[in-house]
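K.L.:
Generate coordinates for the sequence data below:
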Amino acid sequence: MINRVVLVGRLTRDPELRYTPNGVAVANFGIAVNRPFTNQQGEREADFLNCVTWRKQAENVANFLKKGSLAGVDGRLQSRSYDNQDGKRVYVVEVQAESVQFLEPKNAGGGSQSQGNYGGGSSGGQQGYGQQNQNKGSSNLNDDPFSNDGQPIDISDDDLPF
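P.N.:
Below is the predicted model of the structure:
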C-alpha cells in the first residue's frame, strides 16, 4: 500500500506548538495549496489542509515558520475521529508531516524565518540556508548562479544528460 503526500504551499496560520503529557512536542499548522487550474471565472482556487508534525521538527516549525511562510511538506494522510460536545462523531483527515522544508530565506517577503530541512530523525544542529550563507561572509542571498546575465552558456553536447 502507498500513502504519500507531497505539498508546497503557504501556511494559513501560525503553527501551534503543544506538548503531550510525556513531553513530546507536536505542532499543528494549516497549509494552502493552489490548484493547477482556474475556475469558470478565471480565478485560481486553493485547498486548505491541516498538517501535524512531531518532536524536534515540531519545535523547528513553530520557531521558524509563521503565517504566510512558503513550505514543502512530505508525509502521509491519516484519518481519525472523535465525539464532539454534542455527541456527534467528527471525522478528520490530516497530513502527518514527516519532513518540512522551509522554502524561503529568512528575509524573503513571504515571511518565513529560515530555510532548511528539519526532518524528524535529524540532529538538532542543522542551520537554515540563510544562516549558512551569512557565515561565509562573501555570499549574498540574492546571488543566483542560474540567472541569465546575457552571456552565452558554454556547455558541450557531451555534458547534457539526454
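K.L.:
can we go C-alpha only for contacts and neighbour counts from here?
P.N.:
Fine.
K.L.:
Where does the residue nearest the centre of the chain sit, in terms of helix or strand?
P.N.:
Centroid-nearest residue in the chain, with CA atoms, centre = their mean: Ala71, separated by 2.4 Å. Using DSSP states H and E, Ala71 sits in strand 70-83.
K.L.:
buried set for that strand?
P.N.:
Neighbour counts over strand 70-83 (16 or more other CA atoms under 10 Å) mark Leu70, Ala71, Gly72, Val73, Asp74, Gly75, Arg76 as buried.
K.L.:
To compare with the earlier structure, here is another sequence to fold:
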Amino acid sequence: MLNRVILIGRLTRDPELRYTPTGVATTTFTLAVDRPFTNQSGEREADFPPVVTWRQLAETCANYLRKGRLTAIEGRIQTRNYENNEGKRVYVTEVIADNVRFLESNRENRQPDNQNTTRNNQDPFSEDGKPIDISDDDLPF
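P.N.:
The predicted structure follows:
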C-alpha cells in the first residue's frame, strides 16, 4: 500500500500553532492548490486541502510560513472522524506533512513595490558578456 501526496501551493492564512496537553507542537494551515485545467467559464479553480504538521516541523512552519507564501508539502492523507455536539459523525480528511519546503524568500523581508531600490530594479543580466572585475585572490581555485 502507498499513501503519499505532494502538493505545491500558497498558504491561505498564517499557520496556527498549538500544543497538545503533553507539550507536542502542531500546526494547521490550508494550502491553495490550482487545478491543472479551467472550468467552462475559462477560470482556473483551486482546491484547499488542510495541512497538519507536528513537533519541530510544526514550530518551524509557525516561525517561517506566512499567508501567501509558495510552499511544497510532502506527506500522507489521513481521514479521522468524531461525533459533533448534535450527535452526528463528522469526517475530516487532511494532509499530514512530514516534509515542507519553502519555495520563495520570506515576503516580510521584501520591500513594498513603491519603495524598491535601484538595485532591485536592475536587470541582473544587463552586463551579460562584459568582463567581471574580480581579483585573483577572490577566486577559490
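K.L.:
So after superposing, what's the score?
P.N.:
The TM-score (TM-score structural alignment, normalised by the length of the second structure) is 0.76; 120 aligned residues with a CA RMSD of 2.6 Å.
K.L.:
Quick check: the residue nearest to the centre of the first structure touching Val8?
P.N.:
Yes - between Ala71 of the first structure and Val8 a contact is recorded at 5.8 Å, counting by CA atoms under 8 Å.
K.L.:
hmm, back to that, which residues sit in contact with the residue nearest to the centre of the first structure?
P.N.:
Applying CA atoms under 8 Å, 6 or more residues apart in numbering, we find Ala71 of the first structure in contact with Val8, Gly9, Arg10, Leu11, Val100, Gln101, Phe102, Leu103, Glu104.
K.L.:
Mind doing that once more with 10 Å?
P.N.:
Contacts of Ala71 of the first structure were listed using CA atoms under 10 Å, 6 or more residues apart in numbering, and they are 7-11, 31-32, 61, 65, 100-104, 112, 115-116.
K.L.:
Please list the members of those that lie in helices.
P.N.:
Val61 (DSSP state H).
K.L.:
What segments of the first structure are strands?
P.N.:
Taking DSSP state E, the strands of the first structure run over residues 5-11, 16-19, 25-38, 44-54, 70-83, 89-103, 115-117.
K.L.:
Which one of those lies nearest to Asn140 of the first structure?
P.N.:
strand 115-117 (14.8 Å; CA to CA).
K.L.:
roughly how far out does that closest one sit from the chain middle?
P.N.:
9 Å (CA atoms, centre = their mean, to the nearest Å).
K.L.:
Contacts made by it with the rest, please.
P.N.:
57, 60, 64-65, 70-72, 99-106, 126-132.
K.L.:
Val33 of the second structure against Phe48, yeah?
P.N.:
Yes - contact criterion CA atoms under 10 Å: Val33 of the second structure and Phe48 qualify, at 6.3 Å.
K.L.:
residues bridging contact with the two, i.e. touching both?
P.N.:
Common neighbours of Val33 of the second structure and Phe48 (CA under 10 Å, 6+ apart) are Gly9, Arg10, Leu11, Thr12.
K.L.:
The last one is in contact with Arg66, isn't it?
P.N.:
Think Thr12 of the second structure. Yes - assessed by CA under 10 Å, Thr12 of the second structure is found in contact with Arg66 at 8.6 Å.
K.L.:
Please name the residues that touch Ala25 of the first structure.
P.N.:
For Ala25 of the first structure, the contacting residues are Leu17, Arg18, Tyr19, Thr53, Trp54, Arg55, Lys56, Gln57, Ala58, Glu59, by CA under 10 Å, 6+ apart.
K.L.:
any chance of these in CSV, with neighbour count and distance to Ala27 of the first structure too?
P.N.:
Converted to CSV, these look like this (neighbours: other CA atoms under 10 Å; distance: CA to CA, whole Å):
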residue, neighbour count, distance to Ala27 of the first structure
Leu17, 19, 4
Arg18, 16, 6
Tyr19, 14, 9
Thr53, 28, 5
Trp54, 23, 6
Arg55, 16, 8
Lys56, 20, 10
Gln57, 25, 8
Ala58, 29, 5
Glu59, 21, 7
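K.L.:
Which one of those residues is nearest to Thr38 of the first structure?
P.N.:
Nearest to Thr38 of the first structure among those, with distances taken as CA to CA, is Thr53, at 30.7 Å.
K.L.:
and that closest one, what is it in contact with?
P.N.:
Contacts for Thr53 of the first structure (CA under 10 Å, 6+ apart) come out as 15, 17, 25-29, 59-62, 73, 75, 95-100, 119-120.
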